[in-house]
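K.L.:
One predicted model, sequence on top.
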Amino acid sequence: MEFDPVILSRLQFAFVVSFHIIFPAFTIGLAAWLSTIEGMRFFTGKPVYRRVFDFWLRIFAVSFAMGVVTGIVMAFQFGTNWSVLAEKTGSIQGPLLGYESFTAFMLEATFFGVMLVGRQRVSPGFYLFACCMVTLGTMFSSFWILANNTWMQVPVGYEIVDGRIIPTDWKEIVLGSIMMIRWPHMLLGAFLTTAMCVAATGAWYVLRNVHREEARVMLHWGLGLAAVLIPVQMFFGHLAGLYVYEHQPEKFAAIEARWEDETPGSEVWIAWPDREQKRNLFAIQTPGIGSLIATGSWDAPMKGLESFPEEDWPPVVIPFFGFRIMVGMGLLMLGISWLGNLLRLRGRLESNRLFLWGTFLAFPSGFIAVLTGWYTAEVGRQPWVVYGLLRTSDAVTPSLTTGDVVISLILYILVYFIFVSFGIWYIYKLLRAGPMGPVQPVDGAPGARPLAFAGDADRRQGRD
């Protein structure tokens, strides 16, 4: 059976980027969380904040390292699999990716060393400053990556000279209106991912009746942050939908599984899109309100896929379901965070075991939302790698053979399985041990096994 090198290259890039994105989505928010907790320790002097900080710092270190490694591997493929893309767009993408390395990544790496080994070597104020600089670095990193990706989604500020795409307006490329929607949307997604992980960890400890003081901080702060951030995220999500409606109508039609033009448009809640028959199977939909939900107008025209050449149609199934899963995860986070804060106000948060189980089981909701959101954006852009300018089939390395991609894809799968599995296993061990080391039931509960990690003696002697 012969496989197309283009399809295999797309699968390989999708595989690598799917593993990579879960780590920045976590570490961007975790860096901000660490700065917040260190700030609370600095201004209040409470030892519990130091213990929570030290605990999450270890997890941040592992996640940061895994994100760096998977990100470097992802960048290699621009030269190996997508050389035509690099050749034609290098004058724009090259500087953007270079800025990410020379500004954001260097800022992160420099001050991250202070965070890891500088606690006893610098003043408390400078240590807090270092934490804030790492946070700023992670946000800068996401800024340049999103600037690059946003330009690929909606190219602006360019001209074509001798077949190459040349920048003409860097301000429009970097600070355009669409970028100012997509970047906050990504940042908020990362913050929510971390908030749900922190809250889930706190719920897990409460359920196990261990690390109660630290668990209370995690649970209350995580749910509080999520409750505030999720409505803002939904607002930016709506703005993102408007830009897709205006600038990528084929993607918008695929997300809605709309095959024919409609005014006003209906809203398909769930269905199975059938591309061969160009219709939806088992559809549950509401006539007439799709225009209102999408644009805020009752009579906005909704273009269907029939309005575009079929060779320009994106796949429908992945954007359709990806978008709905992303929205579903957002609603789940909204429900859990708001209900959790209601229970907290009534003094029943830590005693409601059903809610604690729900919070614990919702820990992957942020990761799922980020991944499905990216699948919606990237698959929905097809068949273009640079929307309207360069087709994916024309961007692949011309000399690439099926065997080349099959071998590299198999190697990536094997290496990632070993590397990522070990990293996740180690993070689980850190989570299982908790802020004070191995499981320590409170109030003299049976099964207590007080084992000390390095640094626990300092805590007991009051050197927090």
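P.N.:
Structure received.
K.L.:
From here on, just use CA atoms for contacts and neighbour counts.
P.N.:
Fine.
K.L.:
and the longest helix anywhere in the chain, what does it pack onto?
P.N.:
Longest helix in the chain, counting residues (DSSP state H): helix 5-44. Using 3 or more C-alpha pairs under 8 Å, 6 or more residues apart in numbering; DSSP states H and E, the elements in contact with helix 5-44 are helix 47-80, helix 124-153, helix 179-208, helix 365-381, helix 402-433.
K.L.:
okay, the angle between the longest one and helix 402-433?
P.N.:
Put plainly, it is helix 47-80. Orientation of helix 47-80 against helix 402-433 (axes from the mean of the first three to the mean of the last three C-alpha atoms, to 10 degrees) gives an angle of 180 degrees.
K.L.:
ok, back up a step: of the helices and strands packed on helix 5-44, which is nearest Leu223?
P.N.:
Among the helices and strands packed on helix 5-44, the nearest to Leu223 by C-alpha to C-alpha is helix 179-208 (5.9 Å).
K.L.:
here's the one I want to compare it with:
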Amino acid sequence: MFEGWDAVVLARAQFAFTMSFHIIFPAFSIGLASYLAVLEGLWLWTGREVFINLFNYWLKIFAVAFGMGVVSGIVMSYQFGTNWSAFSDKVGPVIGPLMAYEVLTAFFLEAGFLGVMLFGLQRVGKRLHFFATLMVAVGTLISAFWILSANSWMQTPTGHAVNAAGQFVAADWWQVIFNPSFPYRLVHMVLAAYLTTAFVVGAVGAWHLLRDSHLAGPRVMFSMAMWMAAIVAPIQILAGDQHGLNTLEHQPVKIMAMEGHFESHKDGAPLILFGWPDEAAGKMRFAVEIPKLGSLILKHSPDAPMAGLDTVPRENWPPVHITFWSFRVMVGMGMLMMALGFLSLWMRWRGTLYESRLLHMFAVAMAPSGFIAVLAGWITTETGRQPFTVYGLLRTADSVSPLAAPAVASSLIAFIIVYFIVFTAGVIYLLRLMAAPPHHDEPGPAKDVPARAAGITPAPAAVAKGATP
């Protein structure tokens, strides 16, 4: 059935499929963990009940999203051994320790304090519980640090040597970890995670405000989300610009594909807004462009020369069509995010932030925008690196396991079936949680849940001592 299929393409498709499911959950949980810490901190500072009610509301959603992220990540790690054994053998001495550091620092920190965060307020007290929430939030950021360091090294490898067995080994761990693209990619990803969470929170708040504009909880969450959109979206665009300049320096071929520059421009390159990349002909068809703006953005001079893909051997071209369009999807989502943030500022100034149905409908429509932008950005990054797994040093075709196409295809089909069943159920459950408005009497870690209602029968000795089960 699968004879004649390319095992490398199928292995890449399988990793891309599982990664697409995985990446949206960490992007959401990184931002949501920090949001929970802010909510609890505001509750402790102000004493306002609305903040702890929102904390309880989003805590359940965080627990589900965090669990789904962990499960999907475990599956991905196994693929390094099954589908990418040659890659694991070559880069294991570098990537392996970085992944281990993520487990030893971030995952242990999250796992150690997550239970306290979920169930411990009545048992450990407010301050220690807040510390646990902070540690979970810090853990998610540390996880992003190590994962992005490992991936960034694959994009801009430095600080390594090659041993007699042909393996990459670390010669300078400082250079390996803080490789040239890592700081830019870390900032860009963390800001993307915060924006992803902000637009989900804002959409949920807007959804409930469309039903009743006087609800205290939705008002607070919507206001906080819109402040995040108005402030962070422009910062993200600036961070993305700096990331692009770094990519131009270290991965110029990726920029050529992102910009659709098949031909070199000696007197300034245009900014191609839209077009249809024709890789076979090596040209951009139906291009809508602004003359010299590409050179102005990338080199800060309208007449600066820009090299094109005509200077690169064909076998080293990335998939231009995918890279070109995924980049525009990401940028388009960023522009819409900034537009919503600025519109919210206008409505806030007019005093109609909680009454404007147009703003609320716009916010609801933008709920998936962060996830779309994260996926589009990841696709741009990874397809633009092709045909290499370690940029310029290890080709993708030399990284795959010696597997036949039918074996990879059958496992891919199994993944598709299982993932759609499991994750569809999880997403539906999350949407149901979000569809219910936060209530003042909502049980959670901030409120004492009676033992009988929780299905727990306290021991007689504990009751005699007046202990809370």
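P.N.:
Nice, thanks for sending it over. Given the structure is predicted, the values throughout are model-derived calculations rather than measurements.
K.L.:
After superposition, what's the TM-score, could you say?
P.N.:
Overlay of the two chains. TM-score (TM-score structural alignment, normalised by the length of the first structure): 0.93; 446 aligned residues with a C-alpha RMSD of 1.7 Å.
K.L.:
just to revisit the earlier point, how about the helices and strands packed on helix 5-44 of the first structure in JSON lines, adding mean neighbour count and distance to Pro273 of the first structure?
P.N.:
Output for these, formatted as JSON lines (neighbours: other C-alpha atoms under 10 Å; distance: least, C-alpha to C-alpha, whole Å):
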{"stretch": "helix 47-80", "mean neighbour count": "18", "distance to Pro273 of the first structure": "31"}
{"stretch": "helix 124-153", "mean neighbour count": "21", "distance to Pro273 of the first structure": "24"}
{"stretch": "helix 179-208", "mean neighbour count": "24", "distance to Pro273 of the first structure": "27"}
{"stretch": "helix 365-381", "mean neighbour count": "23", "distance to Pro273 of the first structure": "14"}
{"stretch": "helix 402-433", "mean neighbour count": "14", "distance to Pro273 of the first structure": "29"}
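K.L.:
Tell me which of those helices lies nearest to Arg258 of the first structure.
P.N.:
helix 365-381 (13.4 Å).
K.L.:
so the closest one aligns onto which residues of the second structure?
P.N.:
When the second structure is aligned by TM-score structural alignment, the counterpart of helix 365-381 of the first structure is residues 369-385.
K.L.:
tell me the average deviation of that stretch from the first structure after fitting.
P.N.:
Mean deviation of stretch 369-385 of the second structure relative to the first structure after superposition (mean C-alpha distance after the TM-score superposition for the first structure): 0.5 Å.
K.L.:
Which among the helices and strands packed on helix 5-44 of the first structure is found nearest to Val6 of the first structure?
P.N.:
Of all these, helix 402-433 sits nearest to Val6 of the first structure, with 8.7 Å by C-alpha to C-alpha.
K.L.:
Give me the buried positions along the helix or strand following the closest one.
P.N.:
Sequence-wise, the next helix or strand downstream of helix 402-433 of the first structure (DSSP states H and E) is helix 456-460. Using 16 or more other C-alpha atoms under 10 Å as the burial criterion, the residues of helix 456-460 of the first structure that qualify are Asp456.
K.L.:
against the second structure, where does the longest helix of the first structure fall?
P.N.:
Using TM-score structural alignment, helix 5-44 of the first structure pairs with 7-46 in the second structure.
K.L.:
Stretch 164-183 of the first structure spans what distance, first to last residue?
P.N.:
Its first and final residues considered, stretch 164-183 of the first structure spans 27 Å by C-alpha to C-alpha, to the nearest Å.
K.L.:
Show residues contacting that stretch.
P.N.:
Here stretch 164-183 of the first structure makes contact (C-alpha atoms under 8 Å, 6 or more residues apart in numbering) with 87-89, 91-92, 142-144, 146-147, 150-151, 155-160, 236, 239-240, 243.
K.L.:
now swap in stretch 256-266 of the second structure and tell me
P.N.:
Here stretch 256-266 of the second structure makes contact (C-alpha under 8 Å, 6+ apart) with 271-272, 277, 282-284, 303-311, 318-321, 323-325, 327, 380, 384.
K.L.:
Over to stretch 303-317 of the second structure?
P.N.:
253, 256-257, 261-269, 282, 292, 295-296, 386-387.
K.L.:
quick check: it aligns to which part of the first structure?
P.N.:
The aligned range for stretch 303-317 of the second structure is 299-313, by TM-score structural alignment.
K.L.:
tell me the contacts of Met361 of the second structure?
P.N.:
Here Met361 of the second structure is in contact with Ala206, Trp207, Leu210 (C-alpha under 8 Å, 6+ apart).
K.L.:
from those, which is closest to Val71 of the second structure?
P.N.:
Trp207 (29.4 Å).
K.L.:
Show me what the closest one lines up with in the first structure.
P.N.:
Per TM-score structural alignment, Trp207 of the second structure is aligned with Trp204.
K.L.:
Pretty sure that match sits against Leu356.
P.N.:
Yes - under the criterion of C-alpha atoms under 8 Å, Trp204 of the first structure makes contact with Leu356 at 7.4 Å.
K.L.:
returning to that earlier point: next, the buried residues of the longest helix of the first structure.
P.N.:
Under the neighbour-count criterion of 16+ other C-alpha under 10 Å, helix 5-44 of the first structure has 5-6, 8-10, 12-39, 41-42 buried.
K.L.:
Mean per-residue distance, it versus the second structure.
P.N.:
Looks like 0.3 Å for helix 5-44 of the first structure (mean C-alpha distance after the TM-score superposition for the first structure).
K.L.:
Next, the angle helix 179-208 makes with that helix.
P.N.:
70 degrees.
K.L.:
could you give the angle of helix 5-44 of the first structure to helix 124-153?
P.N.:
Computed by the same axes, to 10 degrees, the angle between helix 5-44 of the first structure and helix 124-153 is 150 degrees.
K.L.:
Can you get me the centre-to-centre distance for helix 5-44 of the first structure and its chain?
P.N.:
In terms of C-alpha atoms, centre = their mean, to the nearest Å, the gap separating the centre of helix 5-44 of the first structure from the centre of its chain is 6 Å.
K.L.:
Check stretch 137-154 of the second structure too.
P.N.:
Counting by C-alpha atoms, centre = their mean, stretch 137-154 of the second structure comes out at 11 Å from the chain centroid.
K.L.:
I appreciate the help and will end here.
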